[in-house]
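Participant: have a look; sequence and predicted model below, questions after that.
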Amino acid sequence: MMRDEAPIHAGKSGLRQILRVATTADHRVLDALGTKFDLASRSGYAAFLSAHASLIPALENLLDKGPVPPRWPQRRRAGALAEDLAALGRTLPEPADVPDLASPAQRIGALYVLEGSRLGGAILLRHVTTAQPDAPVAFLDHRSGERCWATFVEWLDGLDCGSDEQRAAIEGARLTFAAFAAQFRAWLATIA
């Protein structure tokens, strides 16, 4: 039996830890692609935002089906992406196909990816504002003064998920990482 087929038990660590461990390789791939965007240049930053904007609005709409963490409407970042792109003289890109996240557990996995991206966004925010002090940063700075990640983790680890649901959450996270990786590759090709 492959490791991915074995039952997953959260134990004391909770669903966050299960998702973190199971998607480490997916996260590394996406991070490696993300470092290829030149965030110090206007075109590189616009492509980075466009890669996100090609998925996030449709993904957030799909995630509205639930379950969603507390203050979900305030967590949504599609509007911030549109605002930043408009400030850069760009429009929202055509939406890409979002993963088929049919089950609530798969959508939880996708939420893990979206909410986790806030952590990287805080680091990228410093890089962008240092290189481009006048750059629009509504997306990267979205609700940065709040405890978005901490409250998300509290919600996530409070969910009662059995082994099948945990596997589905992992699948949803991996599908979401893969969708973002595909968009990163596509948008990187536009500035190569």
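Facilitator: Ah, there it is. Computed from a predicted model, the values in this text were never measured in an experiment.
Participant: CA atoms for contacts and neighbours, from now on please.
Facilitator: Noted.
Participant: any idea how many residues pack against Gly109?
Facilitator: For Gly109, the tally of surrounding residues (other Cα atoms under 10 Å) stands at 29.
Participant: relative to His142, how far out is it?
Facilitator: Distance of Gly109 to His142, given as Cα to Cα, to the nearest Å: 21 Å.
Participant: and for Phe152?
Facilitator: 15 Å.
Participant: same thing with Ala96?
Facilitator: With distances defined as Cα to Cα, the gap from Ala96 to His142 amounts to 22 Å.
Participant: any idea which helix or strand comes after the helix or strand in which Gly116 is found?
Facilitator: Under the criterion DSSP states H and E, the helix or strand holding Gly116 is helix 104-131. Per DSSP H and E, helix 104-131 leads on to helix 148-157 as the next helix or strand towards the C-terminus.
Participant: elements contacting that next one?
Facilitator: In terms of contacts (3 or more Cα pairs under 8 Å, 6 or more residues apart in numbering; DSSP states H and E), helix 148-157 is packed against helix 14-22, helix 104-131.
Participant: buried sites along the next helix or strand after that helix?
Facilitator: Elements were assigned by DSSP H and E; along the chain past helix 148-157, the next helix or strand is helix 163-191. By neighbour count, with 16 or more other Cα atoms under 10 Å as the criterion, the buried positions of helix 163-191 are 165-184, 187-188.
Participant: circling back to that earlier point, more crowded one of Phe152 and His142?
Facilitator: Here Phe152 and His142 are set side by side on neighbour count (other Cα under 10 Å), and the busier one is Phe152, at 22 against 19.
Participant: second structure follows, compare the two:
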Amino acid sequence: MHAEILPAVEGWLLLSRDFATVPDSRERLRTDALRRDLSDLKLPIPATRDMSFLNDESSVAGICYVLEGSRLGAAYLCSLLGKSDASLPTAFLRHGTGHSHWKTFLGWLTEQDCSGSAIERAVISARQVFDSYLKALLEQDNNRMRVFGTS
């Protein structure tokens, strides 16, 4: 699911001038780590979805909010894997460990436009990312049900 969404979202961010104002913007990108893990698992890299967003810094704020929250969730999942006997690639889950990405993102976020319209645009873009993840998940579930003949 991440492999369908994340490359497109990060690709869009790289084309945005506003993303360059986020501290350590390029160091935050996790697509390469995700692809490394898929390769180590000998899984194909799925086609990337087309993504577009409102082209302003409020969109960058909303999108990065989702991605940085995902990074926090990934750290939690990595801690759970560490408690198991599983030996799985975790480059994606560990990405950013030892950095203060959440803290520096929040610092950057507090300096952004906080008008009602800016917050609305950020929320719209964040929801677009969440909706894309949900759509990818539902499609994967539907494909599994077809393969296994369940409904």
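Facilitator: Sure thing, it's come through. Keep in mind that what you see is a predicted model, and the values were worked out from it rather than measured.
Participant: ok, now how distant is the most centrally placed residue in the first structure from Arg77 of the first structure?
Facilitator: Taking Cα atoms, centre = their mean as the criterion, Leu114 is the residue nearest the geometric centre of the first structure, at 2.7 Å. Counting by Cα to Cα, the gap between Leu114 of the first structure and Arg77 of the first structure amounts to 10 Å.
Participant: check Gly66 of the first structure too.
Facilitator: Using Cα to Cα, we find Gly66 of the first structure at a distance of 17 Å from Arg77 of the first structure.
Participant: what do we get in the second structure for Ala102 of the first structure?
Facilitator: When the second structure is aligned by TM-score structural alignment, Ala102 of the first structure is paired with Asn55.
Participant: in this structure its match contacts Ser16, no?
Facilitator: Yes. Here Asn55 of the second structure lies in contact with Ser16, judged by Cα atoms under 8 Å, at a distance of 7.4 Å.
Participant: so where in the first structure does stretch 87-95 of the second structure end up aligned?
Facilitator: Under TM-score structural alignment, the match for stretch 87-95 of the second structure in the first structure covers residues 134-142.
Participant: and that stretch, what's buried?
Facilitator: Of the residues in stretch 134-142 of the first structure, those scored as buried under the neighbour-count criterion (16+ other Cα under 10 Å) are Ala135, Pro136, Val137, Ala138, Phe139, Leu140, Asp141, His142.
Participant: what does that stretch contact?
Facilitator: 77, 80-81, 83-84, 87-88, 118, 121-122, 124-125, 128-129 (Cα atoms under 8 Å, 6 or more residues apart in numbering).
Participant: again, 7 Å this time
Facilitator: With contact meaning Cα atoms under 7 Å, 6 or more residues apart in numbering, stretch 134-142 of the first structure is reached by Arg77, Ala80, Leu81, Asp84, Ala87, Gly121, Ala122, Leu125, Thr129.
Participant: measure Leu101 of the first structure to Cys148 of the first structure for me?
Facilitator: 23 Å.
Participant: what does Leu124 of the first structure give?
Facilitator: The span separating Leu124 of the first structure from Cys148 of the first structure equals 17 Å under the rule Cα to Cα.
Participant: between the two, which one's more packed in?
Facilitator: For the pair Leu124 of the first structure and Cys148, the greater number of neighbours falls to Cys148 (20 against 17), based on other Cα under 10 Å.
Participant: what does Asp18 of the second structure align to in the first structure?
Facilitator: Under the alignment by TM-score structural alignment, Asp18 of the second structure pairs with Pro67 in the first structure.
Participant: wait, its match sits on Ser103?
Facilitator: No. With contact taken as Cα atoms under 7 Å, Pro67 of the first structure and Ser103 are classed as non-touching, separated by 9.7 Å.
Participant: any idea which element the match of Ala102 of the first structure lies in?
Facilitator: Here Asn55 of the second structure sits in a region with no helix or strand, counting by DSSP H and E.
Participant: show me the contacts for it.
Facilitator: Contacts of Asn55 of the second structure (Cα under 7 Å, 6+ apart): none.
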